[in-house]
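Student: next comes the sequence, and after it the predicted model I'd like to discuss.
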Amino acid sequence: MRQIVLDTETTGLDPKEGHRIIEMGCVEMINRRITDRYYHQFLQPDRQIEVAASRVHGITHEFLRDKPRFANVVTELMAFIQGAELIIHNASFDVGFINHELQLLQQNWQPLSHYCSITDTLTLARERHPGQKNSLDALCKRYNVDNSNRQLHGALLDARLLAEVYLAMTGGQVSLLSCQETNQVNNEAAIKRVHSERPPLKVVIPTSMELQAHEQKLVVIEKMSGGKCLWQALEQS
């Protein structure tokens, strides 16, 4: 199962008013594990960024002057996400902008839902936590996802945080590690150390009747296994 957690930053709130995408971030998950593969791109929007939007993500028009346009990266983007389930927070916003960009190209691109299934984590969060704040920051706090580096919004950072939130919210693996690193951590975590100050375990002595039943059971196992009852061999050694 391949999932792509996707986020965008834009020049404003509404593509119908001519606003454009200026940053895209995508994080790949395979079988509910975050992989090392991602897609990240800043874009030249050919228009000014609204002051309010710039306050949110900190991206300036000057920074984007030498960045590629959406038309230059659309093939690469669509190849990365095609066939995957897209995980997006407030999906109508990001999907609306991507569909608008595809339409502007006039290259016979279909709406995003033609290439990918789409899951909206905002809808999912509202179902699980009705009447509560369900912003990405609020969900990070609720699910103990560290977002201390999120001073400003950023498409790739937010996609990574959303991946952890989504996995926690749906009861799965929560890690920014690769599959190999995650397996190593899980194996190490399986070793449990007994505290030196723990009281001694209670020793239960079997009764004579229990010992007799045990010996009879070993005889049956020895017979059924063709003389391969290891427990009986150890007791006789």
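Tutor: Arrived safely.
Student: please count neighbours and contacts with C-alpha atoms only from this point.
Tutor: OK.
Student: now residue 13: closest residue in space, sequence neighbours ignored.
Tutor: Among residues not flanking residue 13 along the chain, residue 19 sits closest, at 7.0 Å (CA to CA, 6 or more residues apart in numbering).
Student: list the contacts of that neighbour.
Tutor: By CA atoms under 8 Å, 6 or more residues apart in numbering, residue 19 lies in contact with 10, 11, 12, 13, 47.
Student: A helix includes it, no?
Tutor: No. Assessed by DSSP: H, G, I helix; E, B strand; the rest coil, residue 19 does not belong to a helix; its assignment is coil.
Student: which ones among the contacts of residue 19 map onto strands?
Tutor: Those of the contacts of residue 19 mapping onto strands are residue 10, per DSSP state E.
Student: between the contacts of residue 19, which is nearest residue 117?
Tutor: Comparing the contacts of residue 19 against residue 117 with CA to CA places residue 10 closest, at 22.4 Å.
Student: spatially speaking, which residue is in the middle of this protein?
Tutor: Compute the mean C-alpha point of the chain, and by CA atoms, centre = their mean the closest residue is residue 163, 2.8 Å away.
Student: one more to weigh against that first structure:
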Amino acid sequence: MRQIMLDTETTGLDPSRGHRVVELACVEMVNRTLTGRHLHLYLNPDRDSDPEALAIHGLTTEFLSEHPRFEDVAHQLVDYVKDAEVIIHNAAFDTKFLNAELNRIGLPAFDTLCAKVTDSLLHARELHPGKRNSLDALCERYGISNAHRTLHGALLDSELLADVWIAMTRGQDALLMDFEDEGGMDSNGVRIERFDASVLKVLWANPEEIRQHEDYLAGLDKASGGPCLWRAAAA
């Protein structure tokens, strides 16, 4: 299973007002493992960024003027996303811009170029209704460090999204699955073989380990002023 985490930076908020994509990044995962095969492009938009957008991504007109235009590298994007599920945080925003760029050069809509577009923001809202579900908020919720994120950058945000996506969907990695047959498929179409717990080796505690455990429970009893939960349960 091939999945692509995608993010863009733009000159503004609305492509219908002439705003353009200035940075595009894709991070590849195969079977939920990062491959290191990234696509990262800076793009010359032939215009200035709005001050608000510039404050977010920091990509100046002078810097971007030294990079190719979208039409010069569009084939790289088309080839890269082919047959993959593309995961985007707030997909409506990015696909709106990508569709405008593709339409400008006579190419079809973005969702026709890949196997599927998945909005990780919608997925997060289903998991955490009523809570903040920005990429920063999800990083904090799942214990993913984004301390190095001072400005928004498409590549960094794609890499963070990959970590967040794995954390949000980690239930798909469970080893103990209850299937009627010899295996099954998770929600992403990956086959999971039936797990036979009888093959696990049992390691019994030795006398010294048992003694240390009893000493630890005795310390808990003393600290709590009575039998700890483990002793109470045993009784």
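Tutor: That came through, no problem. Note that this is a predicted model, so its numbers are computed, not measured.
Student: and the residue nearest to residue 13 of the first structure, what pairs with it in the second structure?
Tutor: Residue pairing (TM-score structural alignment): residue 19 of the first structure is matched to residue 19 of the second structure.
Student: which stretches of the second structure form helices?
Tutor: Along the second structure, the segments classed as helices by DSSP state H run 51-57, 61-64, 70-81, 91-104, 120-127, 135-141, 154-168, 207-224, 229-234.
Student: figure out which of those is closest to residue 192 of the second structure.
Tutor: That would be helix 154-168 among those, by CA to CA, at 16.7 Å.
Student: give me the buried positions along that closest one.
Tutor: Across helix 154-168 of the second structure, burial judged by 16 or more other CA atoms under 10 Å covers 154-165, 167-168.
Student: also compute the angle for that helix relative to helix 120-127, please.
Tutor: Inter-element angle recorded for helix 154-168 of the second structure and helix 120-127: 30 degrees (by axes from the mean of the first three to the mean of the last three CA atoms, to 10 degrees).
Student: what's the closest of the contacts of residue 19 of the first structure to residue 41 of the first structure?
Tutor: Nearest to residue 41 of the first structure, judged by CA to CA, of the contacts of residue 19 of the first structure is residue 10 at 12.4 Å.
Student: the nearest residue to that closest one once chain neighbours are set aside - how many residues pack around it?
Tutor: Nearest residue to residue 10 of the first structure, sequence neighbours excluded (CA to CA, 6+ apart): residue 21, at 4.3 Å. For residue 21 of the first structure, the neighbour count with other CA atoms under 10 Å is 22.
Student: ok, residue 21 of the first structure - contacts?
Tutor: Counting by CA under 8 Å, 6+ apart, residue 21 of the first structure touches 8, 9, 10, 11, 43, 45, 97, 98, 101.
Student: which among those gets closest to residue 144 of the first structure?
Tutor: For the contacts of residue 21 of the first structure, the closest approach to residue 144 of the first structure (CA to CA) belongs to residue 8, at 23.4 Å.
Student: the closest one against residue 39, yeah?
Tutor: No. With contact defined as CA atoms under 8 Å, residue 8 of the first structure does not reach residue 39; the gap is 11.5 Å.
Student: picking that back up, go through the helices of the second structure and pick out the most buried.
Tutor: Of all those, helix 154-168 has the most neighbours on average by mean count of other CA atoms under 10 Å, namely a mean of 21.
Student: quick one: neighbours of the closest residue to residue 34 of the second structure other than its chain neighbours, just the number.
Tutor: With sequence-adjacent residues excluded and distances taken as CA to CA, 6+ apart, residue 34 of the second structure is closest to residue 28, at 6.0 Å. Look at residue 28 of the second structure: counted by other CA under 10 Å, it has 25 neighbours.
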